[in-house]
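S.K.: I need the structure of the sequence given here:
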Amino acid sequence: MASHHGVAALLITSLLVAVTLADARPPLTMHHNKLGGYAVADTARRQPPELVCTKIYGVQQRHETCFALAQAGELSLEQFFSFNPNINCQKLFIGQWICLSTDFGA
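M.R.: Modelled structure (predicted):
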């Protein structure tokens, strides 16, 4: 019975990896020429505008939270997470830089 659990776990993991890789592929665009149509990967994905942080804060206490930092910066949580997209709120550390205000870069 234990081997069935291992096979099921391996199958689920494989499916998750396949779905992740499929989502990561660039979209295909069909180009036509005199020889007929062919598919080419569209590498010109639109990039979001670059954020330039204009106000930063260094975490100073061990138990500071993302919610408290957002409130201190007078930000909604949605704004806070858009300014700090890779933040792990469960693992904030003293000295970690947090962005509290941004300007869109060129």
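
S.K.: CA atoms for contacts and neighbours, from now on please.
M.R.: Noted.

S.K.: The closest residue in space to Cys66 that isn't next to it in sequence - how many residues pack around it?
M.R.: Nearest residue to Cys66, sequence neighbours excluded (Cα to Cα, 6 or more residues apart in numbering): Cys89, at 5.8 Å. Using other Cα atoms under 10 Å, Cys89 has 12 other residues around it.

S.K.: Alongside the first, I'd like the structure of this one:
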Amino acid sequence: MAKASSRVAIMNLILVLSLLLMVSMAECRQLGIGFGKEETSPVCDSVYGAEEGDTCGSVIEKFNLSSDFFLSINPNINCDSFFVGQWLCTQGTVN
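M.R.: Just a heads-up that it's a prediction; the model follows:
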């Protein structure tokens, strides 16, 4: 009986340590001190309201931007369906 209770105690200890490790890793990610690639957030300095007939390509050409830069300062853009009046960032930085 003593062996069974010591095994249960060891399993409980392992579970508690595992939980503490998971919480610790989650906290590090929230604070940005974990391993891996840092997240970047764009800062927009100038915007343009999309006009009838605009496409990602035409806006990139109009403002003489590279495709990669345009997409990095407009991270949530859907080039297949943006609408007239939608604000598009045309100048900015990615931190």
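
S.K.: how about the residue nearest to Cys66 of structure 1, what's its match in structure 2?
M.R.: Under the alignment by TM-score structural alignment, Cys89 of structure 1 pairs with Cys79 in structure 2.

S.K.: what's the answer for Gly73 of structure 1, then?
M.R.: Checking TM-score structural alignment: Gly73 of structure 1 goes with Phe63.

S.K.: what kind of secondary structure is the nearest residue to its match once chain neighbours are set aside in?
M.R.: Excluding the flanking residues, the one nearest Phe63 of structure 2 by Cα to Cα, 6+ apart is Thr90, at 6.9 Å. Under DSSP: H, G, I helix; E, B strand; the rest coil, Thr90 of structure 2 falls in the strand class.

S.K.: circling back: surely the residue nearest to Cys66 of structure 1 is in contact with Ala68?
M.R.: No. Counting by Cα atoms under 8 Å, Cys89 of structure 1 does not reach Ala68; the two are 10.9 Å apart.

S.K.: ok, longest helix in structure 1?
M.R.: Taking DSSP state H as the criterion, structure 1 has its longest helix at helix 2-24.

S.K.: what about the equivalent of Glu51 of structure 2 over in structure 1, how many residues close to it?
M.R.: Per TM-score structural alignment, the equivalent position to Glu51 of structure 2 in structure 1 is Gln60. Using other Cα under 10 Å, Gln60 of structure 1 has 12 other residues around it.
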